[in-house]
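In: Take a look and give me a structure for this.
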Amino acid sequence: MSDFPWVRFFPSDWLAGTRGMSAVETGVYITLVATMYERGEPIPEDQARLARLCGASNSAFKKALDTLIEEGKVTRVNGGLWNDRVEKEKVYLSEKSEVARRAGKMSAEKRKQNQEAEATPVQRTFNGRSTKPEARSQKPEATLSSVAAPPPAQIDFDHLQSKLTDAVDGKIQPHGSFVVGPIAELVSNGVSLELDVLPVIRSKAEKMMRPAQSWAYFVPMIREAYERRVAAGRALPPPPKIGQSDDDWARRLRFARKRSGWSHDEWGPAPGEAGCLVPPHLLLPDDGRGWQELKAEPKRSLVA
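Out: Model (predicted):
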């Protein structure tokens, strides 16, 4: 049985790729590609045998094969005949299988740890004496701690492929779009698709003069953006603790009205903005209109 009993098939790609080919060429092409998937390796170029496999005469098969090779549909390699798309799909399926294998292994290890923990005898103390736990006649109730934790988020390769393709807006070679392993590895290690991956790809795609060869091209830039975001989060100072009484807000409002400004850093959203912390009964109708951002220096004057 083939290591890859199924493959992705995109009808629109197939129709576009075979448009203009004869019925014999199309039949030979799909039979050769299916055989490559079945074997998982190049096909020995025994034209007589392959002609019988494709149900064509030797001359018709040779003519069709010459056309397929000339158009780049089939290539000659040391091992025989091969197809670039088959190679890309092999890589895709291998990566997807590896991610699933890792997740399954982690889940199995977690279940084993939980089972070992449940099987460990727990001694109880009664009147200062140590006793063995009583035998249980029924299964213990399931608790959150006794249920195996879910494996890492399963990566939907098709969904990831779609999101990446939309973000890159055509700035990647068609064959490169099928190997999403480098990006999937980042996401599986905690890099955010929405906060790190997609913004970098959109930004770089706008400035690219020619398409990238693969998703791996973006990996160093995504890592750098991720590290910057994490470092910036660590460097953020804790939110200031300020008084929340009516007197505290009344003083700030007097200062803000006098300066026609508001310090978002110290006081949060301004009047009229979502999340404003000022008690509504202290606000005037024009508070917040046309106010500018006030600098936090000097601090003493902002709470006068």
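In: C-alpha from now on. contacts and neighbour counts both.
Out: Will do.
In: thinking residue 293 is in contact with residue 266, fair?
Out: No. Counting by Cα atoms under 8 Å, residue 293 does not reach residue 266; the two are 11.0 Å apart.
In: What are the boundaries of the helices in the stretch 101-250 of the chain?
Out: In the stretch 101-250 of the chain, the helices defined using DSSP state H, counting those that start in this stretch lie at 157-168, 181-188, 198-207, 219-235, 246-259.
In: Could you export those helices as JSON lines, including mean neighbour count and distance to residue 101?
Out: Conversion of the helices of the stretch 101-250 of the chain to JSON lines gives the following (neighbours: other Cα atoms under 10 Å; distance: least, Cα to Cα, whole Å):
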{"stretch": "helix 157-168", "mean neighbour count": "16", "distance to residue 101": "15"}
{"stretch": "helix 181-188", "mean neighbour count": "18", "distance to residue 101": "13"}
{"stretch": "helix 198-207", "mean neighbour count": "16", "distance to residue 101": "26"}
{"stretch": "helix 219-235", "mean neighbour count": "14", "distance to residue 101": "23"}
{"stretch": "helix 246-259", "mean neighbour count": "16", "distance to residue 101": "58"}
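In: Here is a second sequence; please produce its structure as well for comparison:
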Amino acid sequence: MSTKMPWIRFYLDDWTSGTGGMTPEQRGIYIMLLIRMYDKKSPVKEDFKTLARICNCTQKKFTTVVDYLIKNDKLIQTDEGLWNLRVEEELKDFTDKQEHISQVRSEAGKKGVQAKMLKKQFANDFVEANDKQNDFLLQANDKQNQAIQNQNQIYKKTNTIVLSKKKMLQKI
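Out: I've put the predicted structure just below:
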């Protein structure tokens, strides 16, 4: 599963009320910095020359806007760079949900494997039971054939005895 955020939650009311007093340039730079934070999942390094180029403005304008954003608690400065606490909350929520999804999928996978193994075991047990039943039927059939042969031999012996008695009686 990818750990990259394919999208972010964008609360329109929060954005509108939170950026209400900003100029379009300030909003543009602010959203570009937020997007970069979401994308990198870390604070943005304070390389103002590169960041100004990314935001399509001069370094002087970029510095002025960043100072404004820090002063108005939209960004904070950390040892790693510029950061936003809302981004941190959203990233944590995203990570928690991904871990939950991963756990659910893992459990589902384990259940699937167990079901497959049980199905296989059931099939093996069925084949084994069927083989045993066939063996019992063959044994029963053999015993029945043996009994019939014994019956026939007894009949032949009885018939032979009866015939010999008749022959003896005829001779008399």
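In: just to revisit the earlier point, in CSV: the helices of the stretch 101-250 of structure 1, plus distance to residue 107 of structure 1.
Out: Listed next are those as CSV, based on distance: least, Cα to Cα, whole Å:
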stretch, distance to residue 107 of structure 1
helix 157-168, 20
helix 181-188, 15
helix 198-207, 29
helix 219-235, 27
helix 246-259, 53
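In: Show me the one of those helices that comes nearest residue 63 of structure 1.
Out: helix 157-168 (36.7 Å; Cα to Cα).
In: so where is that closest one in structure 2?
Out: Across structure 2, nothing matches helix 157-168 of structure 1 (TM-score structural alignment).
In: list the helices and strands that helix packs on?
Out: Contacts defined by 3 or more Cα pairs under 8 Å, 6 or more residues apart in numbering; DSSP states H and E place helix 157-168 of structure 1 against helix 198-207.
In: For burial, what's the neighbour tally of residue 65 of structure 2?
Out: Look at residue 65 of structure 2: counted by other Cα atoms under 10 Å, it has 20 neighbours.
In: make that residue 111 of structure 2, sorry
Out: By other Cα under 10 Å, 12 other residues sit near residue 111 of structure 2.
In: From residue 105 of structure 1, how far out is residue 99 of structure 1?
Out: 10 Å (Cα to Cα, to the nearest Å).
In: hmm, back to that, for the helices of the stretch 101-250 of structure 1, which one sits closest to residue 21 of structure 1?
Out: Nearest to residue 21 of structure 1 among these is helix 157-168; the distance by Cα to Cα comes to 28.3 Å.
In: tilt between the closest one and helix 181-188?
Out: Per axes from the mean of the first three to the mean of the last three Cα atoms, to 10 degrees, the angle that helix 157-168 of structure 1 makes with helix 181-188 is 100 degrees.
In: Between residue 99 and residue 105 of structure 1, which is the more surrounded one?
Out: residue 99 (19 against 13).
In: what do we get in structure 2 for the more buried one?
Out: Matched to structure 2 by TM-score structural alignment, residue 99 of structure 1 sits across from residue 100.
In: what's the closest of the helices of the stretch 101-250 of structure 1 to residue 52 of structure 1?
Out: helix 157-168 (36.5 Å).
In: Tell me which stretches of structure 2 form helices.
Out: Secondary structure of structure 2, counting by DSSP state H: helices at 12-18, 24-40, 48-54, 59-71, 85-171.
In: How about the second one, which residues are buried there?
Out: Taking 16 or more other Cα atoms under 10 Å as the basis for neighbour counts, the residues of helix 24-40 of structure 2 that come out buried are 26, 27, 29, 30, 33, 34, 36, 37, 38.
In: Adding distance to residue 127 of structure 2, write those residues out as TSV.
Out: Below are those laid out as TSV (distance: Cα to Cα, whole Å):
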residue	distance to residue 127 of structure 2
26	74
27	71
29	70
30	69
33	65
34	63
36	61
37	60
38	57
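In: Out of those residues, which is nearest to residue 149 of structure 2?
Out: residue 38 (89.3 Å).
In: Wait, that closest one touches residue 91, no?
Out: Yes. With contact defined as Cα under 8 Å, residue 38 of structure 2 reaches residue 91; the gap is 7.3 Å.
In: Relative to residue 94 of structure 1, which of the helices of the stretch 101-250 of structure 1 is closest?
Out: Per Cα to Cα, nearest to residue 94 of structure 1 of the helices of the stretch 101-250 of structure 1: helix 181-188, 9.4 Å.
In: how close does the aligned partner of residue 20 of structure 1 in structure 2 sit to residue 52 of structure 2?
Out: Alignment note: residue 20 of structure 1 maps to residue 21 in structure 2; criterion TM-score structural alignment. Counting by Cα to Cα, the separation of residue 21 of structure 2 from residue 52 of structure 2 is 21 Å.
In: Look at these two and report which has more neighbours.
Out: Counted by other Cα under 10 Å, residue 21 of structure 2 and residue 52 do not tie: residue 52 has more neighbours, with 17 against 10.
In: Now for the more buried one: which residues touch it?
Out: Counting by Cα atoms under 8 Å, 6 or more residues apart in numbering, residue 52 of structure 2 makes contact with 58, 59, 61, 62.
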